[in-house]
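# below: sequence and its predicted model.
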Amino acid sequence: MDTQNSTSGSNAPAERRERPLWLLLGLNLALLAVLVSTVWLAAWYVRRDQGEPAAPSSGDFLAAQALTVGTPAPDFTLPRLDGGQIRLSDLRGRPVLVNFWASWCAPCRSEMPALDRIAREYQQRGLVVVGINQLEDPQTVEQFVQEFGLSFTIALDRDGVASRDWRVYGIPQTYLVGPDGVIRKAWVGPLTYDSVVRALHDLGLALSAS
């Protein structure tokens, strides 16, 4: 009995020493897991709030290629659909809205009513609207003009030179040229009536209150 008691007594402290070591290791592993999870969640929230960087779109590319606001507008001399020619430099002293388009372009079609409204409303304020068609035959252009009842000047860029000079690699694309021949506003993609009105107002072409 004395031997058994002695053996039992000698093993008990060893067992008591082993339990805290395993317990401490388990607690450390649990704390490490909690720490890793906390860091991961914090990083996830930061990424969510900041937003993942978007891949460049075709619109970003076209905007980067467009003529810069504040630079002189390239001159052009183009045949008019109704005969004769139009030269941009001949319009110096008047604001000019230059729009590049084609009949097959759906966004071009959607913005035509706004362009024609602008042309009619601001004609007495000296604004000239020039729609430059890209690479289409006069018959196709004439049909388009009649379909929409367009009242502004239509020019024909038959060889694409004007489009190249104006860095038009996608349509529609529109520029507001000030009376001094400097580009004041650019639209890459379809414009809206309100956006053009704001640009004209900034240019000092606000319509008189009725």
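Structure's in. What do you need?
# for the rest of this, base every contact and every neighbour count on C-alpha atoms.
Fine.
# longest single helix anywhere in the chain?
For the chain, the longest helix by residue count, based on DSSP state H, is helix 2-50.
# just checking, G126 touches P95?
Yes: applying CA atoms under 8 Å, one finds G126 in contact with P95, separated by 6.9 Å.
# tell me which of the two has more neighbours.
Comparing G126 with P95 by other CA atoms under 10 Å, the one with more neighbours is P95, at 24 against 14.
# who's in contact with that one?
P95 is in contact with 126-128, 176-179, counting by CA atoms under 8 Å, 6 or more residues apart in numbering.
# ok, and here's another one to check against it:
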Amino acid sequence: MKAATLVILYILFAPTLAWSTGLGIRAYTVPKPAADFFLPDMMGEIHQRFDYRERAYIVSFWATWCSPCIKELPDLQRAAEILGADNIAVVTVNSGESRELVQQFIKERSLILPVLLDRDSHMLRQWQVLALPTSYIVNARGLVVARVVGGIDWDELSILAQVRSLISANQNDVVPDD
């Protein structure tokens, strides 16, 4: 097989493999600044990194055609309800799809998560997402402390505890200059 074919196959099947092998949360040894973003939500309101200053958040990239994403979204919604009490937000980013398609998708599944629309996949590239779903955990200082490639059970107690631990453990890190 040609290298390009292997890369395409990896991109298509990595999320499914990641889900089944349970890669879980991978903490960064050295947290890094979260990349800027400037995206509309489903109502057209613009969200940017600055809106989440002094607040920890999870940003999760997904698409309607991604089976592991579909499985993960309800777990993320339940996690958002639980983590909201700890002032931790959950934001999802749909990449490359129309507002109408995403709106129909979330309506059919009764999802109420905040969905940002990355129509041109600029944020996807900026955050260096190689497979869907991919999520990042960002502490209140704006540092990415961990990444999750593939789906996980976000509402599982051990996962929630790990998220809280990662966020609180990295609160005193120095924010590098942009």
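Now that the structure is in, tell me what you want to look at. All figures in this text were calculated on a predicted structure; none of them were measured in a lab.
# Provide the TM-score value for the superposition.
Superposed pair, TM-score by TM-score structural alignment, normalised by the length of structure 2: 0.74. Supporting alignment: 145 aligned residues with a CA RMSD of 2.5 Å.
# what are the ranges of the helices in structure 1?
Going by DSSP H, structure 1 shows helices at 2-50, 58-65, 106-121, 138-148, 161-165, 193-202.
# would you turn those helices into JSON lines with mean neighbour count and distance to P79 of structure 1?
Putting the helices of structure 1 into JSON lines (neighbours: other CA atoms under 10 Å; distance: least, CA to CA, whole Å) gives the following:
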{"stretch": "helix 2-50", "mean neighbour count": "11", "distance to P79 of structure 1": "51"}
{"stretch": "helix 58-65", "mean neighbour count": "14", "distance to P79 of structure 1": "26"}
{"stretch": "helix 106-121", "mean neighbour count": "17", "distance to P79 of structure 1": "20"}
{"stretch": "helix 138-148", "mean neighbour count": "13", "distance to P79 of structure 1": "10"}
{"stretch": "helix 161-165", "mean neighbour count": "16", "distance to P79 of structure 1": "12"}
{"stretch": "helix 193-202", "mean neighbour count": "15", "distance to P79 of structure 1": "26"}
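# who wins for proximity to P72 of structure 1 among these?
P72 of structure 1 sits nearest to helix 161-165 of all the helices of structure 1, at 11.8 Å, using CA to CA.
# which stretch of structure 2 lines up against the closest one?
The alignment of helix 161-165 of structure 1 onto structure 2 (TM-score structural alignment) spans residues 122-126.
# measure how far stretch 151-163 of structure 2 is from the centre of its chain, please.
13 Å (CA atoms, centre = their mean, to the nearest Å).
# between the two ends of that stretch, how far is it?
15 Å (CA to CA, to the nearest Å).
# list of residues touching it?
Counting by CA under 8 Å, 6+ apart, residues outside stretch 151-163 of structure 2 touching it are 15, 18-19, 22, 24, 68-69, 71-72, 75-76, 78-79, 83, 133-134, 137.
# aligned partner of Q77 of structure 2 in structure 1?
Q77 of structure 2 maps onto D116 in structure 1, by TM-score structural alignment.
# that match touches L150, doesn't it?
Yes: the pair D116 of structure 1 / L150 is scored as a contact, 5.9 Å apart, by CA under 8 Å.
# how near is the match of Q77 of structure 2 to L205 of structure 1?
In terms of CA to CA, D116 of structure 1 sits 17 Å off from L205 of structure 1.
# kindly report the same for S8 of structure 1.
Taken as CA to CA, the span from S8 of structure 1 to L205 of structure 1 is 103 Å.
# so what's the residue sitting nearest the centre point of structure 2 up against?
Residue closest to the average C-alpha location in structure 2 (CA atoms, centre = their mean): S60, at 1.4 Å. By CA under 8 Å, 6+ apart, the residues touching S60 of structure 2 are 90-93, 133-136.
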